[in-house]
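mind looking at a prediction? Sequence and model below.
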Amino acid sequence: MALAYVGLGSNLEDPLAQVTDAFVELAELPLTSLLARSSLYSSRAVGPEQPDYINAVALLDTQLAPLALLDALQAIEQAHQRVRIQHWGPRTLDLDLLLYSDQIIEEERLTVPHPYLTQRSFVLYPLADITPNLQLPDGTPLTDLLSRCPADGLLRLPSPA
């Protein structure tokens, strides 16, 4: 089994429902258990002008190999009508494999840790919700990254009643 952290984001077609539904779909992946989910956050979009995002992070315990997990994540995105037209453009659902246990992966289709993980408040703060004492595969503590990454408009949403 491997612990995998997945970043979730949406800013189109009821983003709150897109992310909430994606948590359910992640929990239903074969050979995988959803161990934890962060709070939901609202964040400003990176890239061209577009609506704000809803973001979160999920922690999975999985027997799927990294590329098989990536394929499963992309299948969920497709089920949510994800269209890849513009880099950093608006999307119904974005699922990023952030970390896969302590592995460092550099393949054509997959880079883990995620290349922008250390620079994105909408990833770091939800990660801290789940595993505040997390260390990246290179030994960098999450707390160090948080101290260098301002919240920059990130807003934790209230938990649903």
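In hand now; what should we look at? As the structure is a computational prediction, the values presented were derived from the model and not from experiment. Numbering: from 1, shown residues only.

please make it C-alpha for all contacts and neighbour counts, starting now.
Noted.

so which residues of the chain form helices?
Counting by DSSP state H, the chain has helices at residues 15-27, 66-79, 121-130, 142-147.

go through those helices and name the closest to Ile85.
For Ile85, the closest of the helices of the chain is helix 66-79, at 13.3 Å, according to CA to CA.

most tightly packed of the helices of the chain?
Mean neighbour count (mean count of other CA atoms under 10 Å) peaks for helix 121-130 among the helices of the chain, with a mean of 22.

tell me the contacts of Cys149?
Residues near Cys149 by CA atoms under 8 Å, 6 or more residues apart in numbering: Gln119, Arg120, Ser121.

ok, now which ones touch the residue nearest to Tyr125 when sequence neighbours are not counted?
Distances taken as CA to CA, 6 or more residues apart in numbering place Leu146 nearest to Tyr125, at 7.2 Å, with adjacent residues excluded. Residues near Leu146 by CA under 8 Å, 6+ apart: Ser121, Leu124, Tyr125.

hold the first one in mind and look at this next one:
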Amino acid sequence: MEGIFLLLGSNLGNRTKVLLKAIDSLEKNGIEIVKKSSVYETAAWGKTDQQDFLNQVLQVETSLDAHELLKLILQIEHDLGRIRKVKWGERLIDIDILYYHDSKIKHEDLEIPHAGIPYRRFTLVPMVEISPDFIHPLYNKTQLELLEICEDDLAATLFQEK
């Protein structure tokens, strides 16, 4: 199945503005945005003593291979001010490659599909919004099927700017 999907997340600063800056940076670097999910707000996952996250899934097109795309994403995160301190800690911006078509990559710096997809409602809800029938290449289930069996009980609610 075709599709490159990225997950954006932010829980520091003006979270909405940070997501928009990340999208702008991707586009300025030749990444075509095909579809965007709504923005969802979710309590922090993993390390819960921090501000809620805003998350959004993008379907993109690029001529970059998966490793080149990762390199670009890491540069964009750095340029926007991301500092890596603690696993699952607060962050200004986080950009994850969820899927790169139906590729299966397990490398020390890159795992595709992203290992957390089936366990994270904040990923599955926006994925279902824009591509419910996209099949996970390892589990052979659609995004909708994965969401229906997801045991994560953190609500992913549509974000409304206040």
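Thanks, I have it. Computed from a prediction, not measured in an experiment: that's the story for all the values here.

what TM-score do we get after superposing?
For this chain pair, the superposition-based TM-score is 0.92 by TM-score structural alignment, normalised by the length of the first structure; 157 aligned residues with a CA RMSD of 1.5 Å.

ok, the closest residue to Gly13 of the second structure other than its chain neighbours - contacts?
Distances taken as CA to CA, 6+ apart place Leu92 nearest to Gly13 of the second structure, at 6.7 Å, with adjacent residues excluded. By CA under 8 Å, 6+ apart, Leu92 of the second structure lies in contact with Ser10, Asn11, Leu12, Gly13, Arg15, Val18, Leu80, Gly81, Arg82, Ile83.

for Leu59 of the first structure, see how far away the residue mapped onto Leu92 of the second structure from the first structure is.
Structural alignment (TM-score structural alignment) places Leu92 of the second structure against Thr92 in the first structure. Separation of Thr92 of the first structure from Leu59 of the first structure (CA to CA, to the nearest Å) stands at 21 Å.

isn't Ser43 of the first structure right next to Pro51, touching?
No - look at Ser43 of the first structure against Pro51 with CA atoms under 8 Å: they stay out of range, at 9.3 Å.

of the two, who's got more company?
Ser43 (21 against 16; other CA atoms under 10 Å).

quick one: contacts for that one?
So Ser43 of the first structure contacts Asp52, Tyr53, Ile54, Asn55, Phe122, Gly153, Leu154, Leu155 (CA under 8 Å, 6+ apart).

out of the helices of the first structure, nearest to Asp102 of the first structure?
helix 66-79 (11.9 Å).

packing partners of that closest one?
helix 15-27, strand 94-100 (3 or more CA pairs under 8 Å, 6 or more residues apart in numbering; DSSP states H and E).

let's see it at 10 Å
strand 2-10, helix 15-27, strand 94-100 (3 or more CA pairs under 10 Å, 6 or more residues apart in numbering; DSSP states H and E).

that one vs the second structure, average distance?
On superposition with the second structure, the mean distance recorded for helix 66-79 of the first structure (mean CA distance after the TM-score superposition for the first structure) is 0.6 Å.
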